[in-house]
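*Asks:* kindly return the folded structure for what I paste below:
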Amino acid sequence: MFACGRVVFLVVVTFLRTVQASTDAVPCVAMETCLLPCRFSPGGDLVVHWIQEKTKHNVHSFYHDRNQLGAQDPSFRGRTALFQDQIAGGNASLRLTGVTIQDQGLYKCYTGTNERTMEVFILLQVNAPVRRVDIQQAEDSITCSSEGIYPQPGLTWSTRPPSNRSLWSPTVQQTAQQLFSISSSVPNPAADLDYICTVSGGGTKRTATWARPTSISGSESGTTIPCASLPAPHTSLTWRFNHSHTILKQNGSSSKVSDGWTQHVEISTESTDLTLKDLSSAQEGIYTCELSNSEETYVANTFLRVQTSPGSGSNAAGALQLQL
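*Replies:* All right, here's what the predicted structure looks like:
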């Protein structure tokens, strides 16, 4: 007698559910650090892949409980990190340092566990704000310029008091890093006007003012040359002599007087004015004040005539016209 039996194999197929989140936009500043958020439901056998969608480059991978960077694209090498102590809890956010214009675009955060997979899309938007606007006079023109801006900036001029002078079109250039520089010049500026240049771009704007030149007379014992005051507290102050020699630099509460001027300058962190003492004809010339805060820069030129004795000296206004 033979016994006949059947062996039944039960095949269980498990379908992992893929969850796709909506796309979030994340603004980042060029050359700074940016956080690309990615949350997921924790589980075992975790796999994380960050992918740059436009190039399909591997940005960062994590599996087998450690970073896996063998396939990482060279452009991201040394610039990415996950929060190691938070991954198990469902945080796969990416820390990207030294952000460049080329980094902008769509990124995918793929996470997979033994229970589900998830895809989160992040739109990285990069801008480079206007950090500084330079304004200076050379020969018979005033030039305003700024650099390292993204996206393409704009530049406008105005005067104080308002005038009907023509507008001056700016010149825009772009570097290999896709950052923009912009500049514009005012030919033959009028001596009775303040010229105000405004540069906007990267979600920010800054202004720079070139104040009309003035002249004062001072005695040998000393005098004070006024600068200006800005609506917001200033972050830096520089005084120069005859455009090229730095007299004083002030940043916050710290002041430094250049060698050769210590015997002539009285330091004050409470005023932007320059107080001079023990003067002679050697200190006669043009004094330039450059005052800045987070929003604007102000530049003023003053010609100082030192009166060494009653009735002596030259025509200050004429000297001002020749040297400014």
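*Asks:* rest of the way, CA atoms for contacts and neighbours
*Replies:* Fine.
*Asks:* first-to-last residue distance for stretch 20-31?
*Replies:* End-to-end distance for stretch 20-31: 30 Å, by CA to CA, to the nearest Å.
*Asks:* what does that stretch contact?
*Replies:* 34, 36, 97-101, 118-129 (CA atoms under 8 Å, 6 or more residues apart in numbering).
*Asks:* if we go to 7 Å?
*Replies:* Contact partners of stretch 20-31, identified using CA atoms under 7 Å, 6 or more residues apart in numbering, comprise 34, 98-101, 118-128.
*Asks:* and stretch 283-291, by the same measure?
*Replies:* By CA under 7 Å, 6+ apart, the surrounding residues in contact with stretch 283-291 are 227, 234, 236-243, 297-306.
*Asks:* run this one through as well so I can compare:
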Amino acid sequence: MRMVKALAQAFLRLLWILTLAKCKIPDAHLTCLFSEDCVLPCSFQPGGNEIISWYRQEVLLLNHSHQGGDQSDQPPKDHRTRMYLLQDQLSRGNASLHLSQCGIKDRGRYRCQVNSTLGQQESFIIMKVEAPIKMVTMEISKNREIQCLSKDIFPAPRVQWSTLPPKANLRSTTHMAPNTEGLYSVQSKLRMFGNTPTYVCTVNSTYGSQSWKSSLQKGELTGEAGRELSIPCMAPQNFQNFFLTWTFAKTNDKSKVILSYVSQTRRTSNLWEGQVELEQDRVLMGDGSLLLHNPESQEHTGTYTCTFSGFQSRHMVQTQVAIRSTLRRSLTENMPNAEDQVGRTGESHSKMWVIAVVVAVVALVTTALLLYRKQRANQGKADRTTLEDTEMQPMETIKTSDDLPMDNCQLTAGHNNGHT
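*Replies:* From the prediction side, this is the model:
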């Protein structure tokens, strides 16, 4: 009998040790989301008359005596509405602590202690609280700085910058500040480069659970009034299940949404109906270019922003669009472009001497021809004057035989003839 009793006691002790090994979970890690409910697990071997105590940083939060479902002690006042145990689970050995609307102050090391007829059982949990990243936006300030913005994050995240094409030694300035609830707002700035079209900002959570990426592409475009214009916008590779929006803003005005598209439902909401549209057969392939019909110079000149929003990613294309009127276009085409004039300055100087020589030669030849023609004209005039003068001279009278006096020869000849 003694041997049987000893074996029974040894078996109970072994069972108790196994129960402790099963219940005790040393330094288990748990991450709860800010302002959401969370359950801190604790299991024990039911033995009857359990006294359950929960501690945070060795400060008593809740003390519960389970005797047939009766609760002898209440939790402290400040936790009474937020911390509780499920009564119907205690008889099954489940003493998990239910915590509603987790806050930053709820972080810490928790201890679950269960005293029963089987002895004392404990388990430890290190609880973390995280406010996840919900959105990362980018914008361009007036002093040519690009900003990466996010808010209501905990713990403070890490920010990284990159460009396309890649550039080394990017020098950014990042500022983080908590609000009254302990959540951080992030503002990171980077000086823009003149020849860099795309900037990428990556925000990583401290616990490594999230990595948000936001990119911004800058461009300029010129259109003509009355002629259809396509404003380009291409999504990054493998961009699926996205939400596309187009906004428009005139100088010093706030942006307003003019069109939106949901890839999952293929539904378009067009607030500029008849003025803009998407190419439906291309938008699902990531081409969100906007077709602008019959644009007007004053009404449609401004900044167009295309935004692709997806899972933990955001891509923006900001295009400054200028619509020229037909009259302005014709005047602009007739006027020399300043950049072209500067670019051609060297070439113009090199041709000036050639042009000057050609002009001088042409001038000399022209002058010589004019002088020659003038001389010929003067010569002709002189010849005509001489001829006229000659014609104006009195004509010499030619005397006939009747007018001439008879000489002796004639008289003699006549005399002889008379005698013949």
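*Asks:* wouldn't Arg56 of the second structure be in contact with Cys112 here?
*Replies:* No - using CA atoms under 7 Å, Arg56 of the second structure makes no contact with Cys112, being 9.1 Å away.
*Asks:* so for those two, which residue has more residues nearby?
*Replies:* Neighbour count, other CA atoms under 10 Å: between Arg56 of the second structure and Cys112, Cys112 has more, with 26 against 19.
*Asks:* what range does the longest helix anywhere in the second structure cover in the first structure?
*Replies:* Ranked by residue count and defined by DSSP state H, the top helix of the second structure is helix 345-392. Counting by TM-score structural alignment, helix 345-392 of the second structure falls onto no part of the first structure.
*Asks:* quick one: distance of that helix to the chain centre.
*Replies:* 67 Å (CA atoms, centre = their mean, to the nearest Å).
*Asks:* now do the SS call for the residue nearest the centre of the second structure.
*Replies:* Nearest residue to the geometric centre of the second structure (CA atoms, centre = their mean): Leu216, 2.5 Å. Assigned with DSSP: H, G, I helix; E, B strand; the rest coil, Leu216 of the second structure falls in the strand class.
*Asks:* now do the one 10 residues further on
*Replies:* Reduced to three states with three-state DSSP, the structure at Gly226 of the second structure is coil.
*Asks:* neighbours of it, just the number please.
*Replies:* By other CA under 10 Å, 16 other residues sit near Gly226 of the second structure.
*Asks:* picking that back up, what residues of whichever helix or strand comes after the longest helix of the second structure count as buried?
*Replies:* Downstream of helix 345-392 of the second structure, the next assigned helix or strand under DSSP states H and E is helix 408-419. Neighbour counts over helix 408-419 of the second structure (16 or more other CA atoms under 10 Å) mark no residue as buried.
*Asks:* and Gly90 of the first structure, what's its match in the second structure?
*Replies:* Alignment note (TM-score structural alignment): Gly90 of the first structure maps to Gly93 of the second structure.
*Asks:* list the contacts of the closest residue to its match other than its chain neighbours.
*Replies:* Closest residue in space to Gly93 of the second structure, ignoring its immediate chain neighbours: Phe44 at 4.8 Å, by CA to CA, 6 or more residues apart in numbering. By CA under 7 Å, 6+ apart, the contact set of Phe44 of the second structure is 23, 93-94, 121.
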